[in-house]
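Asker: below are the sequence and a predicted model; questions follow.
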Amino acid sequence: MHDIRAIRENPAAFDAALARRGDAPVSSQILAVDEERRARILAAETAQAEQNKASKEVGAAKARGDEAEFERLRALVTEKKAEIAEMQAEAKELDTQLADMLSRIANLPADDVPDGADETDNVEINRWGTPRDFAFVPREHFDIPAVQNGMDFETAAKLSGARFVLLSGGVARIHRALAQFMLDTHTTENGLTEVNGPVLVLSEMMQGTGQLPKFGEDSYQTREGWWLIPTSEVSLTNIVNGSTVEESYLPRRYTSHSLCFRSEAGSAGRDTRGMLRQHQFEKVEMVSITHPDKSDEEQKRMLRCAEGVLEKLGIPYRTVVLCTGDMGFGARRTFDIEAWLPGQNTYREISSVSTCGDFQARRMNARFKPADGGKPQFVHTLNGSGLAVGRCLIAVLENGQNEDGTVTLPEVLAPYLAGKLTLALDGTLV
């Protein structure tokens, strides 16, 4: 959500920032509604003052026996009362219209975000690890012989349709081990607090983090009105929804392993093979609630948390800063981490780490009280994948595949797999 006062003060700068995203200027439409809303509020206040004045004079006219003046004033009070109700109703309707307009406008990019139209304009800022030199042509995850018995797309399609997978045996256990490894790393080494939250949330919570009202088609809603979370960013960030906390409460750093659900409405035909893009998947999410002065520093810290997971697993990756045309709706700045997938011979996104500034906080009305006793301020919110579990599974399987069809797993997973670090051809761990 945007601050209407900032738009009033500098509409040209607001439109220029949106133009960097490729969005059309909207300040004139917004300010027109705002001006009309403020005019109705002023009219209601003026009528209220006139009603109050007439109400005081009614009694005096009655006392001195001026019946004509008494009736005129009484009629004026009734007229003003109706006028006030009408103006207030119109102001409320315009206020709702203004809030809806503001809620559909993307966050403004930070000044240091590179300009660009799409992912081809993203800028690489870091690269770690050297892709393995295979003595054979590496396969994609679903074609690795040891994986095929434990990654069943046909049965999943029978159960649920396209873009689902049934994991079993050793593959399922590796998937579970990866999630546990990520949670343990974030809680014991990175200082995050583990949270197990709901995957069904109210519309107000989806509104708070920016999925609604504009992107409802990207998520699933139940008949009872709950929404299935597209990521536990929704559950974690909204912990402070409607709250005013003490400055000493900040920062709050959360992590959660959860199921996530996305309709993939805008990705028809993309990544239809394998489990790279699914309607149901698991992710270990990171969310931070911070002081505004600390949010840029916090984003870098969160990025290192996510990169560190891949480094422990020995997965080569590169980090890019997204250009203005490729950023998500709620982000001011986003770093994407892309893991090397030898089966595709390319890097693919495995984590996005975004700072939202006060964009989500304004939608949630989430504030903090400064320690010096000043006026409450909006907190800053950040979110990032730490990591997408299914995509991490793909990276581990493809990077660890052997010519004989087996898979050698990262040493760091040994405690979670009873020391068994080979996925055999029959799909078991040995």
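Answerer: Nice, thanks for sending it over.
Asker: C-alpha from now on. contacts and neighbour counts both.
Answerer: Will do.
Asker: assign Ile350 to helix, strand or coil.
Answerer: Classification of Ile350 using DSSP: H, G, I helix; E, B strand; the rest coil returns strand.
Asker: use this one as the comparison:
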Amino acid sequence: MSEPQTTGDPAPDQQIDWSSSERSATPPPASTDAAPADPVNPVAEDDAVQVDATEEDGEIPVDTVSDDSATDDGSRYIGVDPHDLTLEQRVAAQEAIANRPVDELPMDFDDLDGDFGDFEFDEAPSVTVSTLAEPPVAEVASAIEVPDASRSAEADLATAPEAIDTPKELQTLEKSVRRAKSPEEKQALMDSRFVALQAHPELLEGTSINHVDDYNDLVRRMEGMQDDDPQKTYCKGRIDALKASDESLATAMSDYNNLSEEMQKYASGARGVERNWTAVERAFDKMISLGLQPKYHDYFLAAQAARDRGDVDEVVDRLHAAHALNPTTEVNDWISDIELNYGQVDITLPANLRNNPDVFKPVITPWAPDQRAAIDAAKTSLTDTGSFSGSLPAGTYVLNGANIVVTAGGHLDVNNRGTDKSV
């Protein structure tokens, strides 16, 4: 298809495509040459209708309106003196202008977005005619939403939960939940399901999501909510219903509550119990094995237990899990502190250096208990397994008589000499 010819050059920042099938809101530049004859309705230049888009309404004599023009398509009225047309004929002409390709219009129609409200008439009984701000074709085109071929039906449901109001639609959505390729996609679909079930609680009878997954989703939603939040009340009601209908879930929930209380007891050292982070870690491991969603305070206590044994990477993982449930300042500050004071280190010792507790040590031992615990954990791992991969406090260390430097936010691979993947 050849490029259409236009007169005049467009501004550098304005590219005009006259081949578009939709009528452009900006008219083509008016030609200074004589207008070519219209192939459908030859019109003399002197007879062409002049359109002024600045006028809001037009006054048209009542006695010029006739009923026999209602079925005209308007094409034959283009270019005719508007004084010789009836009201319906003028409107039909306006619609015909909107529907005609630009290159088939008389060149005098240099304002295709204009209206028929700029004509002056002799005094006569008249009515005010509302002009067409947008031609009907443009209105219809803008009202049609073109589907995105890259979107699936399930994705459309996920972004339009109000459309999910039948058991079949819910089943389609829940199939998409099970097929989700990422946690983010699954959560987005579960969000749509949550909204749909709030609007249509009767659909719960036909849900195919298992009770444990349903419970875990509700727990995640409740974290961080205020007690007087209606959403929290709704979630609690759903959880109570799940517990009443599923004996195995009820048993798991009871076990979870006991383990959560045990974690708090050993973490606080209250009621005559000595603080014991190993016991906290043990209770948390049992909690994870239940398959139920831990809550914010569970992750926070578990992060402290990991810190006590020097596993900084596990601390960060548990803090991020807590943050996902409830992004508190306390958790954010703790994560930031680790990022500012620790770096990643990979060390693998040759066989002859293993089982030597003095092969690795800091030049200056830090005073912070958690930093000392991280260094001790690295030494233990090197002694027992001959390797260590994890986070250490920033600083200088001696490894088999040679100095190595750990930078905050960096990544040092000792066995790949000279490699420091600092970020």
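Answerer: Right, received. Where do you want to start? Worth saying up front: this structure is predicted, and the values here are computed from it rather than measured.
Asker: fetch the TM-score of the aligned pair.
Answerer: Here the TM-score for the pair of chains, by TM-score structural alignment, normalised by the length of structure 2, is 0.20; 139 aligned residues with a CA RMSD of 6.9 Å.
Asker: ok, now which ones touch Arg221 of structure 2?
Answerer: 232, 235, 325 (CA atoms under 8 Å, 6 or more residues apart in numbering).
Asker: same question for Asp34 of structure 1.
Answerer: Residues near Asp34 of structure 1 by CA under 8 Å, 6+ apart: 94-95, 98.
Asker: and if we set it to 6 Å?
Answerer: Contacts for Asp34 of structure 1 (CA atoms under 6 Å, 6 or more residues apart in numbering) come out as none.
Asker: repeat that for the one 4 residues further on.
Answerer: Neighbour list for Arg38 of structure 1: empty [criterion: CA under 6 Å, 6+ apart].
Asker: re the thing from before, tell me which of the contacts of Arg221 of structure 2 is nearest to Met222 of structure 2?
Answerer: Lowest distance from Met222 of structure 2 to the contacts of Arg221 of structure 2 (CA to CA) belongs to Lys232, with 5.6 Å.
Asker: wait, a strand at the closest one?
Answerer: No. Read with three-state DSSP, Lys232 of structure 2 is helix and lies in no strand.
Asker: for it, which non-adjacent residue is spatially closest?
Answerer: Distances taken as CA to CA, 6 or more residues apart in numbering put Met222 closest to Lys232 of structure 2, at 5.6 Å, once the chain neighbours are dropped.
Asker: for Ala250 of structure 2, see how far away that neighbour is.
Answerer: The gap separating Met222 of structure 2 from Ala250 of structure 2 is 18 Å, by CA to CA, to the nearest Å.
Asker: ditto for Pro230 of structure 2
Answerer: The value you get for Pro230 of structure 2 to Ala250 of structure 2, if CA to CA is used, is 24 Å.
Asker: between these two, which one's more packed in?
Answerer: The neighbour count for Pro230 of structure 2 versus Ala250, taken as other CA atoms under 10 Å, is higher for Ala250 (16 against 11).
Asker: which residues in structure 2 form helices?
Answerer: Ranges of helices in structure 2, per DSSP state H, are 87-99, 136-143, 153-159, 167-179, 183-199, 211-222, 230-245, 247-268, 277-289, 296-308, 312-325, 329-341, 369-385.
Asker: and those: which comes nearest Thr396 of structure 2?
Answerer: helix 369-385 (11.8 Å).
Asker: angle of that closest one against helix 296-308?
Answerer: Angle, helix 369-385 of structure 2 to helix 296-308, by axes from the mean of the first three to the mean of the last three CA atoms, to 10 degrees: 60 degrees.
Asker: tilt between helix 369-385 of structure 2 and helix 329-341?
Answerer: Between the axes of helix 369-385 of structure 2 and helix 329-341, defined by the same axes, to 10 degrees, the angle is 60 degrees.
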